[in-house]
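Novice: this one's sequence-less:
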């Protein structure tokens, strides 16, 4: 497949490109609006935005506290295995936060076609970012990481 792309594109940049594509798609195909009662998409997008900020902030803070790398392009440089905070429930709260941001953006755009963006981004991240990261972390932390993977799901 496209393994040569694994861990090559920073996920925040990929999310930004995806958000741009979502806006273009929503403008190009406006005939498929989300059929929600008035104000619901605004409330849902606001809630998702708050959830995303909380997930991202707490995940980054956990890495900063443990003094390990935040670089998703070099997972092999991790110095600590972070398993506290939201990492007790998800192995990827940063990516979960970015997914929530994209979902919030899609809801705010109000077009069903825009919701394809988070789905495509999630598939890309799952296959071309998370799987290679997990291989690197398993090589780096061995049994401790394997046990963590048994306890905690990849997404939720």
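Specialist: Looks like it arrived, so ask away. In this text the structure is predicted, and so the values were computed from the model without any measurement.
Novice: please make it C-alpha for all contacts and neighbour counts, starting now.
Specialist: Will do.
Novice: so where do the helices sit in this protein?
Specialist: Counting by DSSP state H, the chain has helices at residues 11-28, 40-66, 93-109, 116-125, 131-141, 143-151.
Novice: to residue 85, which of these lies closest?
Specialist: helix 40-66 (6.9 Å; CA to CA).
Novice: now residue 103, nearest residue through space, not along the chain?
Specialist: residue 118 (6.0 Å; CA to CA, 6 or more residues apart in numbering).
Novice: was I right about the one you found contacting residue 104?
Specialist: No - Residue 118 is beyond contact range of residue 104, at 9.5 Å (criterion: CA atoms under 8 Å).
Novice: returning to what we had before: of the helices of the chain, which stretch is the most buried?
Specialist: Comparing the helices of the chain by mean neighbour count (mean count of other CA atoms under 10 Å), helix 93-109 comes out on top with a mean of 24.
Novice: run through who's touching that helix.
Specialist: By CA atoms under 8 Å, 6 or more residues apart in numbering, the residues outside helix 93-109 that reach it are 11-12, 15, 18-19, 22-23, 26, 34, 41-42, 44-49, 51-56, 59-60, 86-87, 112, 114-115, 117-118, 121-122, 125, 155.
Novice: and here's the other structure:
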């Protein structure tokens, strides 16, 4: 059952909830318009770019992208110079962007809940494994690079 406890599954769940909220919310709560459509599109696009940049960097470094697995290398180059978790940041941007594109401002409340869930279920355990395996290198990386942005 570990395959189901993966970040894309949590993201998909949050996206489905966002869509559901968009379908059920009263139209009087809508804030839509060209500005929110543009912002939503930019967030979704930016999130996808972050995810792709991180995946390419991890592939170049020949380490796993799967959260529950042991990393072969500490990746601190490329997009990982800016964020220790660019894939999770990208997921979050996609979620926020879809809430705006689907005109569901209430669903934006899911964004911090998603971030909290991802941090507790994936980021903290991943960081603990990296801390044990890469010790001083990981400590230096944490001092230079923030967890999210």
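Specialist: All right, it came through fine. These figures come from a predicted structure and were not determined experimentally.
Novice: thinking again about what came up before, quick one: map the residue nearest to residue 103 of structure 1 onto structure 2.
Specialist: Aligned by TM-score structural alignment, residue 118 of structure 1 pairs with residue 111 of structure 2.
Novice: now do residue 141 of structure 1
Specialist: Counting by TM-score structural alignment, residue 141 of structure 1 lines up with residue 134 in structure 2.
Novice: could you measure from that match over to residue 8 of structure 2?
Specialist: Residue 134 of structure 2 is 26 Å from residue 8 of structure 2, where distance means CA to CA, to the nearest Å.
Novice: next one: residue 131 of structure 2
Specialist: Residue 131 of structure 2 sits 24 Å away from residue 8 of structure 2, going by CA to CA.
Novice: now do the same for residue 68 of structure 2: its match in structure 1.
Specialist: Residue 68 of structure 2 maps onto residue 73 in structure 1, by TM-score structural alignment.
Novice: ok, the closest residue to residue 73 of structure 1 other than its chain neighbours - contacts?
Specialist: Take residue 73 of structure 1 and drop its neighbours on the chain: the residue closest to it by CA to CA, 6+ apart is residue 7, 4.9 Å away. By CA under 8 Å, 6+ apart, residue 7 of structure 1 lies in contact with 72-74, 128-129, 132-133.
Novice: please apply the same query to residue 14 of structure 2.
Specialist: Taking CA under 8 Å, 6+ apart, one finds 95, 110, 114 in contact with residue 14 of structure 2.
Novice: Throw those into JSON lines and include distance to residue 139 of structure 2, thanks.
Specialist: Listed next are the contacts of residue 14 of structure 2 as JSON lines, based on distance: CA to CA, whole Å:
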{"residue": "95", "distance to residue 139 of structure 2": "30"}
{"residue": "110", "distance to residue 139 of structure 2": "31"}
{"residue": "114", "distance to residue 139 of structure 2": "26"}
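Novice: pick out whichever of these sits closest to residue 72 of structure 2.
Specialist: Closest to residue 72 of structure 2 out of the contacts of residue 14 of structure 2 is residue 114 (27.2 Å), distances taken as CA to CA.
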